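> can't give you the sequence, but here's the structure:
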């Protein structure tokens, strides 16, 4: 694995530090009035989600890890495990369902997700940015209600509650952004 200097760390880099794998979330380069410059790095553990603030001087060497990204197809879920299949080799793998966090309800049968592996261990999974969902319940349109920046609550077919514009009604398909978990457009 390549070693990089402490001042070369960028957000999104995966580092091997203190015997674990950490993702750099935020990096601030600080030049104090006295002493040498350093990078103040906020790290997040990829295995258990712990956060850590660490200072790296430019002379410090850290191991940068490259994660292998694979397109995988979601098959089914059982006992808190997601059963997924490699789209190239058709090999089936199981990963913990909580790897998706709060985006788990947006996972649909047959959906292709991107899973990041480090030496055959799944560390992260990302859903497509936009997913189509059906509204099962929302308030009816109130006549005379202005469309400018007014939203109403709606419950989707996966149980997630989002805010939608007043013109969207029950049983309509909408596109939801899985990163922000917000209404994007009509489908």
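Perfect, thanks for sending it. Everything numeric in this text was worked out from a predicted model, so none of it was measured.
> from here on, just use CA atoms for contacts and neighbour counts.
Will do.
> what about the host helix or strand of residue 84, distance to the chain center?
Take DSSP states H and E as the rule and residue 84 turns out to sit in strand 81-86. Computed by C-alpha atoms, centre = their mean, to the nearest Å, the chain-centroid distance of strand 81-86 equals 17 Å.
> same check on stretch 14-23?
Distance of stretch 14-23 from the chain centroid (C-alpha atoms, centre = their mean) equals 18 Å.
> residues of that stretch that come out buried?
Of the residues in stretch 14-23, 14, 15, 16, 21, 22, 23 count as buried by neighbour count, 16 or more other C-alpha atoms under 10 Å.
> ok, structure two:
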């Protein structure tokens, strides 16, 4: 595995540190008046989910890990586990449903997601950036309401609440950004 200097750590990097795999969540470069500069790195453990704040000086060497990414198709959910199938080998794997966190409702039957592996162990799953959902419930359009920066609440078919522009009506399909969990555009 390649070793990088402490000041080369970027958010999203996967690091091997103290015997565990950590994802760099936030990196602040600090230059104190006295002493050498360092990178203050907030990390999340990929296996346990625990957080850790660590200082890395530029002379510190850290091992950067590259995860193998594979497309997996979502089949079904059973006992809090999500079952996925590799689209090339047709092998099935199970991942805990809480791995997706608050983005879990956006997972739809047959959807293809990217699962990241480290030595055949599945560590992370990423949904497509944009997902199409149906608006189940929203307030009717109020005439004369300006479109500039006025949003109204809407409930989607998966139970998630998002803010939508006033021209979106009930039973309309919209595209939601799964990273920000916000309305993106009409479908």
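Alright, I've got the coordinates. The structure displayed is predicted, hence computed values, not measured ones.
> now the TM-score, please.
The TM-score (TM-score structural alignment, normalised by the length of the first structure) is 0.95; 187 aligned residues with a C-alpha RMSD of 1.2 Å.
> ok, back up a step: in strands only, show me the buried residues of stretch 14-23 of the first structure.
Per DSSP state E, strands hold the following members of the buried residues of stretch 14-23 of the first structure: 14, 15, 16, 21, 22, 23.
> count of neighbours near residue 97 of the first structure?
By other C-alpha atoms under 10 Å, 16 other residues sit near residue 97 of the first structure.
> for it, which residues are in contact?
Going by C-alpha atoms under 8 Å, 6 or more residues apart in numbering, residue 97 of the first structure touches 77, 80, 81, 82, 104.
> of those - the most surrounded one?
That'd be residue 82 among the contacts of residue 97 of the first structure, by other C-alpha under 10 Å, with 18 neighbours.
> look up how far residue 100 of the first structure lies from that residue.
10 Å (C-alpha to C-alpha, to the nearest Å).
> before we move on, what about residue 31 of the first structure?
Note on residue 31 of the first structure: its distance to residue 100 of the first structure, by C-alpha to C-alpha, is 37 Å.
> more neighbours: which of the two?
Neighbour count, other C-alpha under 10 Å: between residue 31 of the first structure and residue 100, residue 100 has more, with 16 against 11.
> that one maps to what in the second structure?
Here residue 100 of the first structure is matched to residue 100 in the second structure, going by TM-score structural alignment.
> now residue 176 of the first structure
Taking TM-score structural alignment, the alignment pairs residue 176 of the first structure with residue 176 from the second structure.
> that match sits in which helix or strand?
Element membership for residue 176 of the second structure, per DSSP H and E: strand 173-177.
> quick one: that strand to the first structure mean distance?
Superposing on the first structure and averaging over aligned pairs (mean C-alpha distance after the TM-score superposition for the first structure), strand 173-177 of the second structure comes out at 0.6 Å.
> list the buried residues in that strand.
Using 16+ other C-alpha under 10 Å as the test for burial, strand 173-177 of the second structure gives 173, 174, 175, 176, 177.
> then stretch 105-116 of the second structure?
Neighbour-count burial for stretch 105-116 of the second structure [16+ other C-alpha under 10 Å]: 106, 107, 108, 112, 113, 114, 115, 116.
> span of that stretch from start to end?
20 Å.
> could you do stretch 3-16 of the first structure as well?
10 Å.
> residue range in the second structure corresponding to it, please.
Counting by TM-score structural alignment, stretch 3-16 of the first structure corresponds to residues 3-16.
> chain center to the matching stretch, what's the gap?
Stretch 3-16 of the second structure sits 19 Å away from the centroid of its parent chain (C-alpha atoms, centre = their mean).
> kindly report the same for stretch 45-55 of the first structure.
16 Å.
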